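1. my questions concern the predicted model and sequence given below.
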Amino acid sequence: MSRQHTILITMGVMMSLFMASMESTVIATAMPGIVRDLGDIESFSWVFAIYMLTSTTAGPIFGRLSDLFGRRPVYMVAIAIFSLGSLLCGLATTMPMLIAARALQGLGAGGLLPLAFIIVGDIFTLDQRAKVQGLFSGVWGISSVIGPLIGGFLVDQISWHWVFWINLPPAAIAAALVWIAWRDPVRANAKRPPIDIAGALLLSVGIILLLLGLDQPTTPSGILMLSAAVATLALLVMVELRAPAPILPFHLLRDRTFAIACLHGILAGGVLFGSMNYVPLFAQGVLGTSATEAGTTLTPLMLGWVFTSIIGGRLLLRMSYRTLTIGGMVMFVAGAILMARLRPDMSRLELAIALGLMGIGMGASIPSFLIAVQSTVARNVLGAATASLQFSRTIGGTIGVAVLGTLLTNRLSAELAARGLQADAVPVEALIGEGATAMTLAGEPRLALAAALTAVFAAPLVFALLALAVTFLAPSHSPDDLRRKREQREEVTTAKEVAPQQAG
């Protein structure tokens, strides 16, 4: 592939990565305006969660399909679905319509997010990937964190509809660049394994049941759904272990690097995305900031993430990825400890330091694990392995958002009741958005929200500590070790592909 084509592809997938990951958080500062227009604050968390649900479920499916049918056609399908979902989100006139459109948007994003990293794994060598993957991880971090800032600006200056419509022009440009420049390699005339339809269905049903159960975990219906989710996911494991081309490659869990990377992704993703979605709410509802100002509170996280991703990619060529990830996770836990001490009189500097440390931790660990995994798996499962690693982070984030959303709802109701207030008697404007600025910071609804959010930010600390602990279990591979493991896997894969042809 020529250098010019490589540059065009990189630009295209970087744009699509930016959009898809931004949409997971851009909604945070737009929700106050959306709730004021559409009502139904009870569905607040579902606008976040449904996007993460569909993108989480779709990721492994798109990744495996790209192994079977090629990267370019699968990428085009994903970006078309994402664009349609973005258009419909901006046209929504009710909260159920918005949630349905966000589900479609998330479905497309579930293809774009892993495909960006899969394509990077295809077109770059290990040394190039260590540099470029850090840049891509930085873009992913920037877009995830800058989303609330962009959302706040668009809501304040134009309208919340443009939070979604802004995706349409860059999506068209990204699709054109990839379509023109990408050429899938010519495939051997080997028989293509069947699509794992059973695995895709079980994965979708299991994740939906899990999220529904987590929304009301203490109710009889919630317990029933959680039980059904466990049974469905157990059946999924059995099916995937027997499938010729499984959506989720559970056999790769025998590789310690892949297994630890996925476990780290679940734990760290839950802490990061679960907490990050509620920082702008704290800024608006407790500190009384505007939507744009609330978005800027996440800037330190963005800067820490980007800087460390770029520097870490280069350090990875000189040191063990395990050393880099452990150092990053120590920083991540330090930030989580500071976030657990969040309170109404917390200084902006303390909040910035906490978020900055968390950004540094993710910037050091995410690209390191990704590069290590892509360097150890065979090329014929590169898409499935990369998408599964992405899946681990998004499923962690999905669970984190759902659990913390339930915790926030329950604690807020309890705090309001303790102050002699009924939850349904407190208008939305009394807690979030511009209407809150008319109240004093000592207002009872504001104090109730502050107390509830304190519990929300304290809970993830346990999982941050667990994420650090599992990182110590990762094998220590130097860059040379990763190169040798990749060569060995390629030799094994080539032998398996040649053997049937020789037998025939």
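-> That came through fine. Numbering: from 1, shown residues only.
2. only C-alpha atoms from now on, for both contacts and neighbour counts.
-> Will do.
3. and the contacts of stretch 209-219?
-> 53, 221-226, 228-230, 398-399, 402-403, 405-406 (CA atoms under 8 Å, 6 or more residues apart in numbering).
4. next one: it to chain centre, how far?
-> Relative to the centre of its chain, stretch 209-219 is centred 20 Å away, using CA atoms, centre = their mean, to the nearest Å.
5. buried stuff in it?
-> 209-217 (16 or more other CA atoms under 10 Å).
6. end to end, how far does stretch 17-30 reach?
-> 21 Å (CA to CA, to the nearest Å).
7. any idea how far Arg71 lies from Leu449?
-> 46 Å.
8. can you check Phe391 too?
-> Phe391 is 32 Å from Leu449, by CA to CA.
9. who's more crowded, the two?
-> When Phe391 and Leu449 are compared for neighbours, Phe391 comes out ahead with 27 against 24, by other CA atoms under 10 Å.
10. name the element that one belongs to?
-> Phe391 belongs to helix 382-418 when assigned by DSSP states H and E.
11. again, but for Ala175
-> helix 168-181.
12. list the buried residues of that helix.
-> Buried, per 16+ other CA under 10 Å, within helix 168-181: 168, 170-171, 174-175, 177-179, 181.
13. let's bring in a second one:
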Amino acid sequence: MSSSSSSSALRSPPPIAAWSELFSGRNGWRALALTGGVALHAVNVHIVTTVLPSVVREIGGLDWYAWSTTLFVVGSILGATLSVRLLAVLGPRGACLAALAVFGAGSAGCALAPAMPWMLAGRAVQGLGGGLLAALSYGLIQLVFEQRLWPRAVALVSGMWGVATLCGPAVGGLFAQAGHWRWAFWFLLPVAAAQALLVLVQLRPEMGVKYARPATPPRVPMLQIGLLAASVLVIAASGLWVDLLRQAAGLALGLAIGFAATRIDSRAAVRVLPRGAYAMSAPLGAIYASVALLLIGTETEIFVPYFLQLLHGHSPLMAGYLAAAMAGGWSAGSLLSSGRSGTGADRMLRAGPVICTLGLLALAWLLPSQEFFGAGFETLLIAVALAAVGLGVGIGWPHLITRVMSLAPKGDEGLASASITTVQLYGMAVGAAVAGLVANAAGLAVPGGVEGAQSAALWLFAGFALAPAAAVWLAYRAVAKRSL
């Protein structure tokens, strides 16, 4: 790690501002303009998670169930990477408007889908727009706010997932129960238009949002991004084979391609991650790895509505809200812990992965069972376990993100901000791809039915608990290195 990043690690962070300062005056309107795009992206995630069982019942494609998330997140990785160049070319307002236009086009494609391949193409375009929106929201935080407002702003952006837990399942569930899942996607278009109007007004230079465009737009590391996308797609494709040996070989090949991407990036002139990001012995590297592992663990969420409907008899609306408990726990944890600093923040970083691991292990026991405790109490336990998984991520999230920003070597600050979303999305993409592989291998489609779903739920949640368990060790290393 460079000396500049080492000195950054030793500097005490500035005192954290109060929430009232973030919401007052121009800061409040800027915060709304930044977070609205993330809210749209998050609501969409919960809408699709809720309606997807209805989608496969109408147009088929159970074998491709996880691909809806996989391709969405692969598109998001590309979008997050392109966000730096888009910002340099179009500025804050133009970049956000372009991202909203791409997202709207993808949503319309999903609404018109006659078959699963069309739906998957629409999801990839949606992901491209969503990745742009998410990366721009994080990237613009350090541009429009003072550093002492960063933790509050990051927590607010994360808190939009809490808003999504209220809106997304309701929209998706109501349309799914009415037999009109396509209208859930059409619903997103007027919301995107309203957000575009807000951006158009509030991110004008006249409103105090100043941005000096570079003389030469930054180059995009397309080789590394292409390899990362290829690694995810190879892992996802390996789940289509029935033979376990071929599945294992596909998984190993996909991970090897991902590792090759990191090796190339560590030596490249145009990088995805800042200098020092691949050194696990350094705090910055440990934090990036923790982000990826925690996000891998949360991708079990994509199968929760399917398991709840098939194994526990819940309606699409109820299943959607229960699945959203994970995002709700994330948002609550992020908002409640954002005011912590120093040793308090260190405790949040240590405790988070432990709570996440315990939540996944509880789900591995609860979801395959059917009325072991009685329907009502069992539903409550499932909701608590799902919320615990999200809470484990959320209580450390503001501190993980702000430390990436503060530990970034001098000159890599902008790259570090954009790369947060890239690492987050790659973790989600790998998680979704492996989740589909594990679920299919455990019998989700063959033999299928209740027996296959019970087996898939057990193996999926028990296996994915290993990811946050590894993050426990990394979090302790990152905190210990910082305190030296």
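-> Done, it's in. What you are looking at is a predicted structure, and each value in this text was computed from that prediction instead of being measured.
14. can you find the partner of Ser309 of the first structure in the second structure?
-> Superposed on the second structure with TM-score structural alignment, Ser309 of the first structure falls opposite Ser334.
15. pretty sure its match contacts Ile395?
-> Yes. Taking contacts as CA atoms under 8 Å, Ser334 of the second structure lies within contact range of Ile395: 4.8 Å.
16. mind listing what Ala95 of the second structure touches?
-> Going by CA under 8 Å, 6+ apart, Ala95 of the second structure touches 83, 86-87, 89, 136.
17. run the last query once more with 10 Å
-> Ala95 of the second structure makes contact with 83-89, 101, 132-133, 136, according to CA atoms under 10 Å, 6 or more residues apart in numbering.
18. picking up where we left off before, columns distance to Leu281 of the first structure on top of the buried residues of helix 168-181 of the first structure, output as CSV?
-> Output for the buried residues of helix 168-181 of the first structure, formatted as CSV (distance: CA to CA, whole Å):
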residue, distance to Leu281 of the first structure
Leu168, 27
Pro170, 28
Ala171, 29
Ala174, 32
Ala175, 34
Leu177, 37
Val178, 37
Trp179, 40
Ala181, 42
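19. state the distance from Ser375 of the first structure to Ala116 of the first structure.
-> 16 Å.
20. I should have written Gln501 of the first structure there, sorry.
-> Distance from Gln501 of the first structure to Ala116 of the first structure, by CA to CA: 33 Å.
21. more neighbours, those two?
-> Ala116 (25 against 10).
22. which one is the more buried one nearest to, not counting chain neighbours?
-> Val13 (5.2 Å; CA to CA, 6 or more residues apart in numbering).
23. the equivalent of the one you found over in the second structure: what secondary structure?
-> Matched by TM-score structural alignment, Val13 of the first structure corresponds to Leu34 in the second structure. With DSSP: H, G, I helix; E, B strand; the rest coil as the basis, Leu34 of the second structure sits in helix.
24. residue contacts, the most centrally placed residue in the first structure?
-> Taking CA atoms, centre = their mean, the centroid of the first structure lies closest to Thr394, which sits 4.1 Å from it. Residues in contact with Thr394 of the first structure, defined by CA under 10 Å, 6+ apart, are 24, 52-57, 59, 110, 265-266, 268-270, 273, 388, 400.
25. equivalent analysis for Ala88 of the second structure, please.
-> By CA under 10 Å, 6+ apart, the contact list for Ala88 of the second structure reads 94-95, 211-218.
26. recalculate using a threshold of 7 Å.
-> Contacts for Ala88 of the second structure (CA atoms under 7 Å, 6 or more residues apart in numbering) come out as 213-214, 217.
27. quick check: angle from the helix or strand harbouring it to helix 413-441?
-> Per DSSP H and E: Ala88 of the second structure is located in helix 67-111. Angle, helix 67-111 of the second structure to helix 413-441, by axes from the mean of the first three to the mean of the last three CA atoms, to 10 degrees: 100 degrees.
28. can you give me the angle helix 67-111 of the second structure makes with helix 188-202?
-> Using the same axes, to 10 degrees: helix 67-111 of the second structure against helix 188-202 is 90 degrees.
29. quick one: helix 67-111 of the second structure to chain centroid distance?
-> 14 Å.
30. alignment lookup: Ala176 of the first structure to the second structure.
-> So, by TM-score structural alignment, Ala176 of the first structure is matched to Leu197.
31. roughly how far apart are its match and Leu97 of the second structure?
-> 9 Å.
32. what's the answer for Ala194 of the second structure, then?
-> 11 Å.
33. next: Leu10 of the second structure.
-> Counting by CA to CA, the gap from Leu10 of the second structure to Leu97 of the second structure is 39 Å.
34. repeat that for Leu295 of the second structure.
-> Distance from Leu295 of the second structure to Leu97 of the second structure, by CA to CA: 28 Å.
35. where along the second structure do the strands fall?
-> For the second structure, strands defined by DSSP state E do not occur.
36. so what corresponds to Trp161 of the second structure in the first structure?
-> In the first structure, Trp161 of the second structure lands on Trp140 (TM-score structural alignment).
37. the match of Val13 of the first structure - how many residues pack around it?
-> Neighbour number of Leu34 of the second structure under other CA under 10 Å is 30.
38. which position in the first structure pairs with Ala429 of the second structure?
-> By TM-score structural alignment, Ala429 of the second structure lines up with Thr398.
39. spatially nearest residue to that match, not counting backbone neighbours?
-> In space, Thr398 of the first structure is closest to Met52, 5.5 Å off (CA to CA, 6+ apart).
40. got it, and Ala134 of the second structure?
-> Nearest to Ala134 of the second structure is Val38, by CA to CA, 6+ apart, at 5.5 Å.
41. again, but for Phe464 of the second structure
-> Gly297 (5.5 Å).
42. can you report how many residues lie near the one you found?
-> Count around Gly297 of the second structure with other CA under 10 Å applied: 30.
43. try the one 4 residues further on
-> Glu301 of the second structure sits with 21 neighbouring residues when counted by other CA under 10 Å.
44. the residue nearest to Thr398 of the first structure -> the second structure?
-> If you follow Met52 of the first structure across to the second structure using TM-score structural alignment, you land on Val73.
45. and if you look at Asn277 of the first structure?
-> Under the alignment (TM-score structural alignment), Asn277 of the first structure pairs with Ile302 of the second structure.
46. is that match in contact with Thr50, as I believe?
-> No. Counting by CA atoms under 7 Å, Ile302 of the second structure stays clear of Thr50, with 8.9 Å between them.
47. okay, these two: which has more neighbours?
-> Using other CA under 10 Å as the criterion, Ile302 of the second structure and Thr50 rank with Thr50 on top: 36 against 23.
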